[in-house]
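A.B. asks: Next comes the sequence, and after it the predicted model I'd like to discuss.
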Amino acid sequence: DATNIFDTPAVSVITPVDYDHLEMLGPELSKIAWEKAGIIKADRPVVCARQRDEALAVIEAEAQAVGAPLTLVGRDADIWRDRGRLMVQASDRLLDLPPPALPGPHQFDNAGLAALALLALDDPRITEAALGRGAETATWPGRFQRLKDGPLGRLAAARGSDLWLDGAHNPHGAEALARTCAEMGARDRRPLVLVVGQFARKDPRGFFAAFRDLPLKVIATTFDSPTALSPEALAEAAAAEGLPVATAPDVSAAVALALTGGGPPPRVVICGGLHFVGEVLALSPETWPS
């Protein structure tokens, strides 16, 4: 959220503004949008994702005040998925790109926004083929990352389960993760278990609310930080949203618990925060991208 490193950025990009870091940015969505709009600079292009009206009004006003040309998805450009392909409608062309390598329906929006930002550079070297290669080869550790190696990955593989790692930690991220899990569940109806660890300053009930319509089990745990929620406090928030929940003292114990019992091998998703994700990745360099 430090947006003022460069006075004259080549292009500024604003992803969907939602409620997060309220202790520093909020609590109103308009206040958060005002902070995010600090990335808008005089006479420099801005590419902006679809926004709630309250946030959009602030972003549009700031762009107009400093004379920054604004490209708004849904008004000046569009992004959609068509038969598995990523379609990006810019002001002067229609791009038909391969699907992004990163899992989840929200990654189509992210990849499309990145493509529009690159087009705003107006560099002849950035061809449609280059954009396609970027979409289909991008990697992002901790964003619905499949863990096949490392101690936890091997533990899951021995049970016949698949193990995933995602940094979602706020309600907006939880909604994206829930949609991804729902899409995967529609193709493969194995049981779903969420292993969750969060900071105390987050909104755990808002996070868990995104999963109320999914058949799943939650295992609440914690990580090495004095400001992490206890498993018991996290479990209370999950139970308040009507989710079945158990507790475990750490992520290794939580994954082991998720894999116990009879029935089909579950799909296990570790999530809840980037600090928590970092602790999981630190268990083994085998999980790091090459």
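C.D. replies: Structure's in. What do you need? Numbers count the residues shown, from 1 in each chain.

A.B. asks: From here on, just use CA atoms for contacts and neighbour counts.
C.D. replies: Noted.

A.B. asks: Walking through the chain, point out its strands one by one.
C.D. replies: Using DSSP state E, the strands of the chain run over 12-14, 46-48, 70-72, 78-82, 85-89, 94-97, 145-146, 162-165, 192-196, 216-220, 245-247, 267-271.

A.B. asks: Scan this structure for its longest helix.
C.D. replies: The longest helix of the chain (DSSP state H) is helix 171-187.

A.B. asks: what's in contact with that helix?
C.D. replies: 18-19, 103-106, 144, 166, 168, 203, 206-211, 214 (CA atoms under 8 Å, 6 or more residues apart in numbering).

A.B. asks: How far does stretch 37-54 stretch from one end to the other?
C.D. replies: 13 Å (CA to CA, to the nearest Å).

A.B. asks: got a list of contacts for it?
C.D. replies: 3-4, 7-17, 29-30, 58-59, 62-63, 66-74, 113, 116-117, 120.

A.B. asks: alright, now check it against this:
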Amino acid sequence: MDIAQVTAFLYSLKPRGIRFGLENTRLVLEQLGRPQDSFAVVHIAGSNGKGSTAAFVAELLRAAGRRVGLYTSPHLEHYRERFRVDGRPVADEQVVAAFERLLAGGLELDPVEISTWVEREGLTGKMAAGSWYRLRGAASRFCRLTFFECTTIMATEIFARAGVEVAVMECGMGGRLDATNVFMPVVSVITPVSLEHTEWLGDTLEQVAGEKAGIIKEGIPVVSGRQFPPAAAVIERQARERGAPLHRLGEDFSCSGDWRRARIKVGQLEVGPLELGLCGRHQLDNAACALAALVFSRGALWHPRVEQIRRGLAATSWPARFERLGPEGGWVVDGAHNPHGVDMLVRTFTEVFGPRPVPVVFGVLGEKNAAPMLRRLETLASRFELATPADARGRQAGQLLAYLRRPARAHESISAALQQLRREGAGRVLVCGSLTVAAEARRWLMEQKW
């Protein structure tokens, strides 16, 4: 098989949408010989900042000389980006090999038969089209697993074969019944929780926090970022019920300053001032949670040294997290896709560039609540360039006009909006609303010759 066939099969799974549960994942991992037993796990859940926190954890461990696997979702450009070993996405061949082991060893399916079926059905072409999301389902005749369950099992196989010492595993959604919750971590991290995916996680902050706190394990240390009081109460209760030591940012460890001159205090360890590789005051919180996770792992991961901390936090980068592209880094691409994330983005943009209004390119997927995001962006926007994402789930740009009081234009695509701004000589631009939008913008910007 090749990578196109593998991703086509995976994308054509889960016709009923996202299904939570752990039993199928556990069973297949048992069939594969429990590859997860070969490495330690840091498990991260939350609504905002979990990707950045995972990146900080991975870089801190790498600075200490550990071989590290990093599993995150979604990807921006290529499926293999979900699996990183020592800071680099794995090769296509490693992904294909893991998928074939999943088929043959975990599901008792013949990879040759699956490859033949994918080609006969024309799935490679269908799943490469922008309407792929509407076409899912065909592959489920062979496989009882969802896309995310398969991907999580493949991450475990890839990391075990690569000989990683520590795997940093980011939840896909929720936590309690997320496929990543089959692992027994040495430490769990819960970044700030906000209302999201309410159709799956519940329509109150307490319900969403309950799902996120489901990653808390009996006796395993937990690190929590800053939480709204209802979420904090849920996390504290579940930690107490499970005898899990809870370490809270702002109470049990702290940080001060900003991303340029950060200071972090965790127990007896104090570091700073130091510079972070990711911009924004909120990234200081994420870095503090990452460092606290390693310190409170009871020595299972690392006995930190100041120079390693300084090097790891400075080296951290993460695509589409306040990523500066274009002339003089003035075109900023960010994957913020909920009100809390957008609020942090606006604060960071103002912190870096000042309060001067700029054009905002905005696109969003259909299930997202766009109105509060647009209201917050109005405090920064000189005008809006609304764009329809290429993804089949993308909301039509014209549907967003009614939410706005600022001048706005609707475009048929993200690239069309960016092209218009370039023709007009825009110096600073902000792009946000979805990771799908961020991926489209990055692709276009990186192709330009400025």
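C.D. replies: Yes, it's here. Note that the coordinates shown come from a computational prediction; the quantities given were computed from them, not determined experimentally.

A.B. asks: CSV for the strands of the first structure, including mean neighbour count and distance to Thr227 of the first structure?
C.D. replies: CSV is the format used below for those (neighbours: other CA atoms under 10 Å; distance: least, CA to CA, whole Å):
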stretch, mean neighbour count, distance to Thr227 of the first structure
strand 12-14, 20, 29
strand 46-48, 25, 33
strand 70-72, 20, 38
strand 78-82, 17, 39
strand 85-89, 20, 40
strand 94-97, 19, 43
strand 145-146, 18, 25
strand 162-165, 22, 21
strand 192-196, 25, 15
strand 216-220, 23, 15
strand 245-247, 21, 18
strand 267-271, 25, 17
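
A.B. asks: closest to Glu136 of the first structure out of the ones you listed?
C.D. replies: When the strands of the first structure are compared by CA to CA, strand 94-97 sits nearest Glu136 of the first structure, at 8.8 Å.

A.B. asks: Which elements pack onto that closest one?
C.D. replies: In this structure, strand 94-97 of the first structure packs against strand 85-89, helix 128-137, with contacts taken as 3 or more CA pairs under 8 Å, 6 or more residues apart in numbering; DSSP states H and E.

A.B. asks: In CSV: these, plus distance to His172 of the first structure.
C.D. replies: Shown next, in CSV, are those (distance: least, CA to CA, whole Å):
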stretch, distance to His172 of the first structure
strand 85-89, 22
helix 128-137, 23
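
A.B. asks: how deep is Thr260 of the first structure tucked in, by neighbour count?
C.D. replies: 11 (other CA atoms under 10 Å).

A.B. asks: quick one: stretch 28-36 of the first structure aligns where in the second structure?
C.D. replies: Counting by TM-score structural alignment, stretch 28-36 of the first structure pairs with residues 204-212 of the second structure.

A.B. asks: Helices along the stretch 101-250 of the second structure, start to end?
C.D. replies: Per DSSP state H, counting those that start in this stretch, the stretch 101-250 of the second structure carries helices over the ranges 111-120, 123-128, 147-162, 198-201, 205-212, 229-241.

A.B. asks: mind listing what's buried in the shortest one?
C.D. replies: Of the residues in helix 198-201 of the second structure, those buried under the neighbour-count criterion (16 or more other CA atoms under 10 Å) are Leu201.

A.B. asks: if we can go back for a sec, quick check: ChimeraX command selecting the buried ones in the contacts of helix 171-187 of the first structure.
C.D. replies: Here is the ChimeraX selection string for the buried members of these, based on 16+ other CA under 10 Å:
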select :18,19,103,104,105,106,144,166,168,203,206,207,208,209,210,211
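
A.B. asks: Could you double-check that Met373 of the second structure lies in contact with Asn338?
C.D. replies: Yes: with contact defined as CA atoms under 8 Å, Met373 of the second structure and Asn338 form a contacting pair (6.5 Å).

A.B. asks: shared neighbours of those two, anything?
C.D. replies: Between them, Met373 of the second structure and Asn338 share the contacting residues Gly433, judged by CA under 8 Å, 6+ apart.

A.B. asks: if I line the two up, what does Met184 of the second structure land on in the first structure?
C.D. replies: So, by TM-score structural alignment, Met184 of the second structure is matched to Thr8.

A.B. asks: Number of residues surrounding that match?
C.D. replies: Neighbours around Thr8 of the first structure, by other CA under 10 Å: 15.
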